[in-house]
Structure formats: structure tokens, C-alpha cells
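here's a sequence, model it:
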Amino acid sequence: MSAAVAAAAAETRPPPPALNGALNGHALLNGDRRWEDHFLPTPLRLDDKIRAQKIEARISKMVLCGATLRRVADVFEHEIEAGLQERPSSLQMENTYVPELPDGTEEGSFLALDLGGTNFRVLFLELRSGQLVQEKVKQYHISDALRLGPGDDLFNFLADCVQDFICAEGMENDTFSLGFTFSFPMKQHSISSGELITWTKSFKCGGLEGVDVAALLQQCLRARNLDVTVRVLLNDTTGTLVAGAHADPAVGIGVILGTGSNGCYMERAERVQHWERPHQTVHDVCVDVEWGAFGDNGCLNFLRTEFDDEVDARSLLVASFTFEKYIGGKYLGEILTSVLSALARDKLFPAAPRPSFLQTAHVSLFEEENCAGEVSRTLAALHDACGADVTLSSADALVAQHVAHVISNRAAQLVSVCISTLLRRMDRPYVGVAVDGSVYKHHPRIAHLMDKYITLLAPDHPFSLRGAEDGSGKGSALTAAIAARIAVRES
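Presented below is the predicted three-dimensional model:
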């Protein structure tokens, strides 16, 4: 190992992660470092100090200080209030009409449908005294023709899959309540009704914008003589919150940090302007923030760098999903490519990576090797990305690792701003935060960084980050059980 690599390893290896939320914001300030300094990424250490300084200067706009993060928090809070009051905002702040979380009394057998990607799942779950005692799952592939064709074709296919699943399990004569996870922006009218606002990801079916997708699914199920009632319509973020609360009743925030990103939380009912049903007995209600679009109205332009502009210009949805492009797994690899390409143009890196070659998995790989003080796999990936004829050194690998670290650090900071703001709004003695998504699960540093930054930004609000599994499936069925419980109580 070279001296530069060894030095970088010592500088960048994080301490063993504490239990989520165990860090104390006040204790963090008892050392010699200022509050601001705790947000800075580890400096780039190279034998060539002039090169290191030039690289740091070139990417300095991606390094966010504490004051900038507080400004983001202030803007986020303003957008939250505007959205809740149905004033112009880049945050949808959608009322999901989910008025309570699992309490251990959930009973019965339920179906769940999970639509959010090219693979669609049908699930059967049996609950006894709130515990999952049986689960069956079948996965179906959604073709390009269905994802891009008429919306009616897609929903008829979904109903065909439900029928296939029920018949395969010998349950065609049974009666079911169903939870439908539809992970696209919606305007909800009730816990079981909502209109598609816009398709995202790889979907663009015609004729469905403004259509009540739950009612359409119900229509298709009835056409097949299936005794299945759509009780709940929700997205994967709400499902993550519900699944997390099933494991820990203190959970009050759900977060997705994967290919895309979003959050939801339990808000006081009187703060929510949009209601389409009586709610006098509702104390709290789950609000879907839809923070992927945070900044689409220009309120976060002070954060943008030339690298973000480049990634946005190359994206399928230009000038939209602004915040998601800072933190989502779909984009972190693209930011890495953009930065390394700029450094190559400035003769600070050997060559620009091929477009779209570096993915978020490479960001995680570079970070993993950075933590371990290694460079071999980083060099191999860079050779593949830049070309086998390009000469790359250990120092070049350290540069790429540092860029990945700065990108990851910014992503952790920004999602932490959102979570810390929600913690302050909820103002509870303790809140569990259920998190799902590939970036959270597979990035070697992100959970530790989020724990640190949330603590710094909301030092008086104890919390814990906990991984949540299958909110889009299990959470959907649990929410259907909650809806069934409420219906019995109100009948």
C-alpha cells in the first residue's frame, strides 16, 4: 500500500457506527470542532498537494456547510406549510387518509398488490393478533408494451395476475380485502381512492392521468367475477411507515432511499387542509411529502452546481424531481461521471468515464474501498469506465473515491435535513424512522452519516433509524387490515 493510500485510509475510515440515534448532538460539540465543521467531508489526501487543492476547489460547490443545510431546512419547512395549506409548493403534502398505524389487533387474510417497477407482485398475507402467520408471493413481469401502452391494458393485466394467483392457490371462491401499492404520485380522495398525477420511472401509459386507479382496478377485478375489494390505495413510502410501525410502535416517519426517494410522516390532523371525508375523530394522519420534487419551483436553486445541471439535462424528466436528482440512486452514478469528466477536462483526472457506465453501485464500491484503504477494485472499475488504454494510478483511484465520498456526503446531508425537519414538527419524546431502499441498504456509509447529521440538525429530538422490509407488500396488507378494523369500529 502506498503512503498516499495509507494516509487516505487513516483519514477516511469511519468509526464503528453507534446504534442509530445514540449519538448526542450536544456531545458532538463538546470537542474542539465547531458545529459547522462536523458537516465537512474528509479532505482529499494526495502526495501531490497542489493537485489535491485544485480538485477540492473544483468540486467545492458540492460541499455543503451547516449554514447551507439550515437554509435548506428553512425552505423545506416553508414548502411543507404551503403544501399543507394547499398553497403553491414543490411538495405535494398528500393526505393519505391513513389515520392510525398497527396496534397489534390486525386480524384476517388479505391480498396485496405491489406496482412500482417492471416486476409486479401479488401477495397473500394472514394476520393473527397483529402478527404475520402466513405469506405467499408471486411475481409477474410487466413488458415494455404494457408499461408504455394504453392504461386499460396495464390494469387488465394486473387483474389477470390477481386471478392467476388466486386460482393457483385454490382461493377463487374466497372473499378478500386488498391493499394496492401504487408507487407513483397521486391525488388521494380517501384511503381507497386516488388519481394518478403523473407517471414516473419507466412507465408512461396513455389515458390514465386523472383516473382513479383504485376504481379502475376494482372494475377490472369485478369483470373477472373476483370477490376482491380494494380497501387501500397507498405508495411504497406509506407502506414503509406502516411496516416499520408494525415492528416498532414508536415509528412515525417512513423514508425511501433507493432508486428514487420520498418520505411520509404522521402529521396532526388539524394542520392538514385537504380533507374529503369527516375527520373529527382523527388525531394524526399520514402525509405523503413527495420530496423527490422538492425544489422544482426553483426554491433550491442556490444548491445547484454545474454537475447537477448536466445530470438534469441528460435525464428523461428535465427540470423535475430536482431533489431526487441529488440523493436518488438513479442519479448518483451520473453525478460521479459528470464530476470526473469535468476533472478530466481540467487535466486533473486521466480521462472522462464513458457516459452512463458508472452507476450508483460504483459509488458504493468506491466508498467501501475508501473505508478499507484499498484501491484495487476502484482501479479495475475505472479502467472499465475510462478504457483499458488509459493509464491510471493509485492516486487517481483516491481522487475517484473522494468524489464518490463528497457526492455521498451531500446526499446524506440533504435527506437528513428532511428527516430532522419532520422530527422537529412532530416534537415527540422519541420517533422511530423506518427506512427502505437500495441506497440505504447497500451504501457502506449512508446510514452512519444520516445518523450523525440528523443528530446535529435536531439535537433535542431523539430518534432511531431502522431498516424496514417490504413496505410495498407487507405494509400494504397491514394498511388494508387497519382499514378493515376502522370500518368495523365505525359500523
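
from now on I want contacts and neighbour counts done on CA atoms only, so please keep to that.
Noted.

make sure residue 233 is actually in contact with residue 184.
No - under the criterion of Cα atoms under 8 Å, residue 233 makes no contact with residue 184, lying 11.1 Å away.

the more surrounded of the two?
residue 233 (30 against 19; other Cα atoms under 10 Å).

assumed that one was part of a strand.
Yes - per DSSP: H, G, I helix; E, B strand; the rest coil, residue 233 lies within a strand segment.

which stretches in the chain count as strands?
With DSSP state E as the criterion, the chain has strands at 94-95, 108-115, 119-128, 131-141, 176-182, 186-190, 193-196, 228-234, 251-257, 261-268, 284-288, 431-436, 463-467.

second input sequence below; structure requested for side-by-side comparison:
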Amino acid sequence: MERGIHEQPSSLQMENTYIPELPDGTEEGMFLALDLGGTNFRVILLELSNGALIREKVKHYHIGEELRLGCGERLFDFLAECVSDFVRSHDLTGIRLPLGFTFSFPMIQKGLDVGILVTWTKSFNCPSVVGRDAVQMLREAINRRGDTHVEVLAVLNDTTGTLIQGAVLDRRTVIGLILGTGSNACYMERADRVQHWEGQRHGEKQVIIDIEWGAFGDNGVLDFIKTDYDRKVDDNSLITNSFTFEKYISGKYLGEIVRVILVKLVEDCVLFGGTASDMLLTSGAFTTSFVSLVEQDTVDDSCDSTSEIFDKLGLSYDPDDITIVKYVCETVSNRAALLVSICTATLLERLDCPDTTIAVDGSLYKYHPRLKSWMNKYIRLLAPGKKFRLLLAEDGSGKGAGLVAAIALRLKQRFSDT
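The predicted structure is shown next:
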């Protein structure tokens, strides 16, 4: 972290988000949020009064493959078309609407409203957008239509949105954490520690730093914990030797780590009588949701879900097989909980707050029955004396983006007055 924040070689990007404050309860008015990160994207209207949400309207739009993989201008024209449709359908055409844009792809931020796309991930690949400012492209598309008064004021990712959304629920929130298909974290850093700052500083005391910890270890610093199973998972992944930390801990990979271990145990004739099914040998067949179900069986002292999973995978099994698979799921899950906790505890130590709330979102955190209790236990061990709590803060990519638009508007008005 120290290296990354001082722009020295590091596998942590430590990206400056240029968000220098959290919601303070004065947010007032109507704000739009745009959430782009998957095949369905959302336009959201938030109406705030004294910082509290009094009205929320959401509409989902499907982005077809031809738009996700084609010309960048066409993709952004489609986004602008959806914004226009949303504004019209809610009779807001004549109203000036500040907008926060959640763009959940790796980007370099050069300001609160400048996000340069580094690389597409997930199911998107519009080559003409790489290296360009997503905010500028969205603004141009909105201006080409000229039928709304929407003003794009800020760009952020879902992790930053989670921190902002958490701060509304609990004022002590200074860390945002995503534990879902992928994983990332951000936190409130002292502004004087931050080297990378383009444009004018306005006496900011603090700023949200987006760690981008999914790529932690891409430079080899985490290889000392890498097992043969991890190497196999990495070899079968879309981009090898990348997102190292994410491959140890996130929902996209935990099930696959378990599957690779089970296949090895079958080969060693200690599981399923030495016979694997075709399904078990298929990459991705043992999902992370299966891991959560097996773990729930362990908690409940049951084997119903585990038996059902074995049946689905076409496996012949006995009680010993159930015990072994439960043990494997527990071990892989426990390692993930410990790794996340080590990094979270490091953040707590760095922040030096007397009492900290950590806002968390993501499917793995929500649905894994033991992750939260393990994290509470390990973070206490690793950051002794630090008072903290984990808070589920859902939909940072939606509500958080609207709140960031409100903060951006406040900053804009403040700076224009000075």
C-alpha cells in the first residue's frame, strides 16, 4: 500500500477517487445514478431530503452482445438513449439532473469526473473505448441527443459506492469492501499521504482510495501461499497470472478451487471410490453456491444439500465422502476468510480510528453462512484493540452513485463560490 500510494512499483493500484468527503446529511434534491457493470444496466432516480432517501425509482435495460462487443460510440449512444427513456417516463425532461456514473471496470481516475478505461472485463470488449474517458463519452452521447438536462458529475466503481452507501447507514463507515464474484476494497486516506493528484487541490483533509486489491500479488508477492490447486485454477482462467488475490478469495473461483481439490482426491483414490463423474471433471461445474450450501450443512449438522449436489453431479458416494467434501469446503472458505481479514485488519491499523464500520456488499458475503463470523474472529485477532463492525450495505453501485453525484454537486457549488 505504501509503495502504491507513492507511485512506486506495486501490485496495488491505490487509485485516487477524488472523493474528499462522505455524505453529511445535507444532501437535497433529485439525482440520477447509472450502473454499468454487467449485461443488465440500471438507471436509478434518488430523491434525497436532509441526506435521507425519500424516493427511489429503478429501471433495468438489457445490453445485447452486439453492443457489448462492438463500437464504443454505439454502446454509449445506447446508454444515453436509456437515460433519455428513463427521464421521459418519469416526466423529468425539463429538470436539471446531476448524475453519478458507476463504471465497474478498471480505470485510471484523473478527477472526480474523469475515468480512463484501462481494460474491459466480464462480458464487455469494445476496443475503441480503451484508453478513453468513459465520462466524456457518456457526456458526448447525451449531448448528441440533446433531449435531457442530465449532467454527469462523477464516476466511481461499486466498491467506492459501497463505502458511500455504508456512510449513510452508519457515520462511522470509512472502509468499503466487495466480496462477490470479484473482490476489492477502498478506504478513507489522509490527503497528505496521497502522491497522485491531478488538477488543483482545495485543502482536502482526506480522500477515498480505491485499492484494487483483486490484483494484489500479480507481481509475485503472494506466490508463497500458492498451492498446486491454485496454479491449476489460474491455468484454466481467462487471463493467467492476473487477479491473483481475487483467485484465492472470490466467488468466481472458490468453487473451482474445491473442484480441483476433489478431482485430485479422486485420483488418489480417497474420494468417491476413485471414480469421478464427467460433471466433476468439467471446469466450473462445482460452483461457489455449492460451497455455501455444503457449509450450511456443516453448520446445521446435516448432509441434505451435500447429497443433493452429489446427485446433481452424478457421483456415487458414502458418508465418508460427505465428511471429506465438507472438510475441503471448510478449509477453502476458511482460507479466504483469513486472507480477507488480514488485509482488512491492515486497513484498520492504518486508519487509526477509535471505532470503525466496514461496509460490505457482494453475493459471497451475503450467502456464505460462516464467512462473516470468521472475519469477525480473525480481524479481532489481527487488529487487537480496534473497535469495528461489519455492516451489509447493499446496492452501493446504485444508491452510492446517486450520493456521490450529490457530494460532487456540493463540491462544485463550494469551489465556484471561492
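
TM value for the aligned chains?
The TM-score (TM-score structural alignment, normalised by the length of the second structure) is 0.96; 409 aligned residues with a Cα RMSD of 1.0 Å.

among the strands of the first structure, which comes closest to residue 396 of the first structure?
Among those, strand 251-257 comes nearest to residue 396 of the first structure, with 29.2 Å by Cα to Cα.

give me the stretch of the second structure that that closest one matches.
Under TM-score structural alignment, the match for strand 251-257 of the first structure in the second structure covers residues 173-179.

mean per-residue distance, the matching stretch versus the first structure.
Taken over the aligned residues, the distance from stretch 173-179 of the second structure to the first structure averages 0.2 Å (mean Cα distance after the TM-score superposition for the first structure).

map residue 129 of the first structure onto the second structure.
In the second structure, residue 129 of the first structure lines up with residue 50, judged by TM-score structural alignment.

can you tell me which residues contact that match?
25, 26, 27, 28 (Cα atoms under 8 Å, 6 or more residues apart in numbering).

same check, this time on residue 236 of the first structure
Residues counted as contacts of residue 236 of the first structure (Cα under 8 Å, 6+ apart) are 181, 182, 183, 256, 471, 472.

and if we set it to 7 Å?
If you count contacts by Cα atoms under 7 Å, 6 or more residues apart in numbering, residue 236 of the first structure has them with 181, 183, 471, 472.

closest one to residue 208 of the first structure out of those, please.
Distance to residue 208 of the first structure, by Cα to Cα, is smallest for residue 183 among the contacts of residue 236 of the first structure, at 14.4 Å.

right, and that closest one touches residue 116 too?
Yes - applying Cα atoms under 7 Å, one finds residue 183 of the first structure in contact with residue 116, separated by 5.0 Å.

who's more crowded, these two?
Neighbour count, other Cα under 10 Å: between residue 183 of the first structure and residue 116, residue 183 has more, with 22 against 19.

that one maps to what in the second structure?
Structural correspondence for residue 183 of the first structure with respect to the second structure (TM-score structural alignment): residue 104.

ok, its match to residue 329 of the second structure distance?
29 Å (Cα to Cα, to the nearest Å).

pull out the buried members of the contacts of residue 50 of the second structure.
27, 28 (16 or more other Cα atoms under 10 Å).

farthest pair in the contacts of residue 50 of the second structure?
Using Cα to Cα, these reach their maximum pairwise distance at 25 and 28, which is 8.6 Å.
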